[in-house]
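In: sharing a sequence plus its predicted fold:
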Amino acid sequence: MGLDSTVKKPHDRLSAHLAGDMARVNTLIRERMASEHAPRIPEVTAHLVEAGGKRLRPLLTLAAARMCGYDGPYHIHLAATVEFIHTATLLHDDVVDESRQRRGRPTANLLWDNKSSVLVGDYLFSRSFQLMVETGSLRVLDILANASATIAEGEVLQLTAAQDLRTDEAIYLKVIRGKTAALFSAATEVGGVIAGAPEDQVRALHTYGDALGIAFQMVDDILDYGGATEVIGKNVGDDFRERKLTLPVIKAVAKATPSEREFWRRVIEKGDQQDGDLEQAMALMDRHGTIASARTDAMDWASRAKAALEALPPHPLRAMLSDLADYVVSRVS
């Protein structure tokens, strides 16, 4: 993981600090994922929600609200909302990607079917909007509704860009800002909004979440070409097999010789993958230093996230959020 195993991880420290709030979030999640008439809904939802995820996004909402002095009840609703949106997108993503493993376990679409995964994901989106409305804040509703639309937009953009060698780093950034960073930034921003924080602090929280989410996704894409399966929760090389143009590959294509570009065209655009192609792809990335370059980019975004926190008041949670940004990129250091 890039850190000494004896060092308590930042998200573990966040969980410990916010344990009381998180217990209330988990209770609310269990209550709202229930269904009187369709027992498959809690079955499918529980498979993913209770699969041992870090609950990072709801923790960000709780941390932002508490850091800004909030002592009301609605940060619990918002944290559950964020987790429902995240879970819904995972259910849909696994269908789109035809994934077979998530968080080290078989995916819901594999255990049940695609129809169940899609419809339960829709149910969770609906539940998330019910929770948003209960806060009584139109601004919160606006932020999270926009984030939901942006996530879907990012996923659709990825569909059209993922297997097109013309996809460059600017398009890649749009994709990950949509599909990943949008929920991170919404999670932190609504925490500040519900707390009534000053506008400069709300903007700082948005910036922090956006930069953290980008760094997080870049690291995830790097780990696909070298992370341990138990660390990344999926098989090494899944992105390659799914023909996704992620940052390390985009950088390699940009530096490719004509023969190398033909290789990328065959395996990514045409989908003609053969034994040994993953190893050749990794060798080309190593030759051009694209993993190291992508790592540098991720570290730059983590630094931006930390810098944004300087606009917020001193607080133990602020230090933990800063450490979290370091930890995210330490996984590839």
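Out: Now that the structure is in, tell me what you want to look at. Residues are numbered from 1 along each chain as shown.
In: from here on, just use CA atoms for contacts and neighbour counts.
Out: Fine.
In: can you pull out the strands in the stretch 51-200 of the chain?
Out: For the stretch 51-200 of the chain, strands defined by DSSP state E, counting those that start in this stretch occupy the ranges 101-102, 105-106.
In: in stretch 10-24, which residues are buried?
Out: 10-11, 13-15, 17-18, 21-22, 24 (16 or more other Cα atoms under 10 Å).
In: thought residue 261 was touching residue 251?
Out: No - Residue 261 lies out of contact with residue 251 (Cα atoms under 8 Å); the separation is 11.6 Å.
In: who has more neighbours out of those two?
Out: residue 251 (20 against 15; other Cα atoms under 10 Å).
In: on the three-state scheme, that one is what?
Out: Under DSSP: H, G, I helix; E, B strand; the rest coil, the three-state class of residue 251 is helix.
In: residues contacting the nearest residue to it once chain neighbours are set aside?
Out: With Cα to Cα, 6 or more residues apart in numbering as the criterion, residue 251 has its nearest non-adjacent residue at 5.7 Å, and that residue is residue 290. Contact analysis of residue 290 by Cα atoms under 8 Å, 6 or more residues apart in numbering lists 248-249, 251-252.
In: same question, residue 128
Out: 80-82, 84-85 are the contacts of residue 128 under Cα under 8 Å, 6+ apart.
In: ok, now which ones touch residue 55?
Out: residue 83.
In: next one: residue 225
Out: Residue 225 sits in contact with 236-237, 282, where contact means Cα under 8 Å, 6+ apart.
In: look up how far residue 73 lies from it.
Out: Separation of residue 225 from residue 73 (Cα to Cα, to the nearest Å): 42 Å.
In: what of residue 199?
Out: From residue 199 to residue 73 the distance is 21 Å (Cα to Cα).
In: what does stretch 310-319 rub up against?
Out: 14, 63, 67-68, 200-201, 204, 309.
In: alongside the first one, take a look at this:
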Amino acid sequence: MAMDASAIAKPHDRLATYLADDLEAVNGLIRTKMASKHAPRIPEVTQHLVEAGGKRLRPMLTLAAARMCGYDGPFHVHLAATVEFIHTATLLHDDVVDESAQRRGRPTANLLWDNKSSVLVGDYLFSRSFQLMTETGNMEVLRILSDASATIAEGEVLQLTAAQDLATDEGIYLQVIRGKTAALFSAATEVGGVIAGAEEAQVRALFDYGDALGIAFQIVDDLLDYQGQSAATGKNVGDDFRERKLTLPVIRAVALADAEERAFWSRTIERGKQDDGDLDHALRLLAKHDALTYTKDSAIGWASKAKAALDPLPGHALKDMLLDLADYVVERIN
């Protein structure tokens, strides 16, 4: 499998090098399944997103889990493509829901085409993902990925109501991000173990790793929204504030707020009345209550849980890369 992966710095790049042949097969399958004889808009929209320079992190997790557990059949490629299709479908839908203008540093599909195209092409990709799943002939794989799809949708709907309600606490926040992000991470790793016929304790370990990694990943994303740089994140700093999303930094600041501060959060987040200077004031309140440090510590804690989860798995070069990946997810903060 290609060149020495250890010579490459970032763990997801090392994974991509180690899994280069598998990833090429996944990309080929994605291109084949993106095609549509009757609706050329489908490959146009999909290609814009799929080719936008995403890291293919989720499909790599499936490939890595399967290979780490000794799998040498063809179906890990189908499952990795399935995971990427589910992810891409949710991105298309998310950008419509969030009215986003930028994704991975490029204009979103709904901006370049329209909301109708984004929603319908997202639906097409979901359908394609289920077609791909069935090709494995494995009912357990079908159960895991269909459950994950339902959990993702549930998390997104929960976020609609929870995001602008100051009563949203860390427990509800965790439920939201477990749905919208961690569910696909954990399904991606779990199905890799299942298709490889790994023993139950190892499959559980892979699920736990993906779950904790996905939570850490989303917490870091939410933190970077307040302290990242647009060039690095592909988003505008403060988007979550402008979109009135209650993420962990704000939940922490609200929990420690006095009456005047709570009134500010109520006006800007719950009622959506935002004026010039409000983002700067929000950042001052986050700093006052050390909310960003608290959020960073929480992400580091989940990354540690992800690493500990891999203990039942045997020594393997891919295991080392997955351990490093958990560290790298939180290193993005710096």
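Out: Ah, there it is. The structure presented is a predicted model; accordingly, all values stated were derived computationally and were not measured.
In: so which of the strands of the stretch 51-200 of structure 1 comes closest to residue 256 of structure 1?
Out: strand 101-102 (31.7 Å; Cα to Cα).
In: what's the average distance of that closest one to structure 2?
Out: Once the two models are superposed, strand 101-102 of structure 1 sits on average 0.2 Å from its counterpart in structure 2 (mean Cα distance after the TM-score superposition for structure 1).
In: circling back: what's the closest of the strands of the stretch 51-200 of structure 1 to residue 178 of structure 1?
Out: Closest among the strands of the stretch 51-200 of structure 1, once you apply Cα to Cα, is strand 101-102, at 20.5 Å.
In: matching residues in structure 2 for that closest one?
Out: Aligned by TM-score structural alignment, strand 101-102 of structure 1 falls on residues 102-103 of structure 2.
In: contact partners for the spatially most central residue of structure 1?
Out: A centroid search over structure 1 (Cα atoms, centre = their mean) returns residue 180, at 4.3 Å, as the residue closest to the centre. Applying Cα under 8 Å, 6+ apart to residue 180 of structure 1 gives the contacts 151, 213-214, 217.
In: and if you look at residue 116 of structure 1?
Out: 40, 44, 109.
In: same question for residue 197 of structure 2.
Out: Neighbour list for residue 197 of structure 2: 69, 71 [criterion: Cα under 8 Å, 6+ apart].
In: roughly how far apart are the spatially closest residue to residue 60 of structure 1 that is not a sequence neighbour and residue 273 of structure 1?
Out: Residue nearest to residue 60 of structure 1 in three dimensions, not counting chain neighbours: residue 188, with 5.6 Å by Cα to Cα, 6+ apart. According to Cα to Cα, residue 188 of structure 1 stands 41 Å off from residue 273 of structure 1.
In: these two: who's more crowded?
Out: Each of residue 188 of structure 1 and residue 273 has its neighbours counted (other Cα under 10 Å); residue 188 has more, 29 against 16.
In: does that one really touch residue 211, like I thought?
Out: No - contact criterion Cα under 8 Å: residue 188 of structure 1 and residue 211 do not qualify, at 11.4 Å.
In: got any residues that touch both of these two?
Out: Joint contacts of residue 188 of structure 1 and residue 211 (Cα under 8 Å, 6+ apart) do not exist.
In: list buried residues within the contacts of residue 128 of structure 1.
Out: Using 16+ other Cα under 10 Å, the buried ones in these are 80-82, 84-85.
In: among these, which are in helices?
Out: Judged by DSSP state H, these include 80-82, 84-85 as members of helices.
In: and the closest residue to residue 81 of structure 1 other than its chain neighbours, how far from residue 73 of structure 1?
Out: Spatially, and ignoring its direct neighbours in sequence, residue 81 of structure 1 is nearest to residue 128 (4.6 Å; Cα to Cα, 6+ apart). Distance, residue 128 of structure 1 to residue 73 of structure 1, using Cα to Cα: 16 Å.
In: would you map the helices across the stretch 51-200 of structure 1?
Out: Taking DSSP state H, counting those that start in this stretch, the helices of the stretch 51-200 of structure 1 run over residues 56-67, 74-96, 108-111, 114-134, 138-161, 169-176, 182-194, 199-223.
In: now the shortest one on structure 2. Mean distance?
Out: Average distance between helix 108-111 of structure 1 and its aligned residues in structure 2, after superposition and using mean Cα distance after the TM-score superposition for structure 1, equals 0.3 Å.
In: same check on stretch 211-223 of structure 1?
Out: With mean Cα distance after the TM-score superposition for structure 1, stretch 211-223 of structure 1 averages 0.1 Å from its match.
In: and that stretch, how far from the chain's centre?
Out: Here stretch 211-223 of structure 1 is found 8 Å from its chain centre; the criterion is Cα atoms, centre = their mean, to the nearest Å.
In: report the aligned residue range of structure 2 for that stretch.
Out: Against structure 2, stretch 211-223 of structure 1 falls on residues 212-224 (TM-score structural alignment).
In: buried residues, that stretch. List them.
Out: 212-224.
In: out of the strands of the stretch 51-200 of structure 1, which is the most enclosed?
Out: strand 101-102 (a mean of 18; mean count of other Cα atoms under 10 Å).
In: now it, how far from the chain's geometric center?
Out: On Cα atoms, centre = their mean, the centre of strand 101-102 of structure 1 falls 15 Å from that of its chain.
In: next one: stretch 140-152 of structure 2
Out: That offset, for stretch 140-152 of structure 2, works out to 15 Å (Cα atoms, centre = their mean).
In: fine, thanks again, bye for now.
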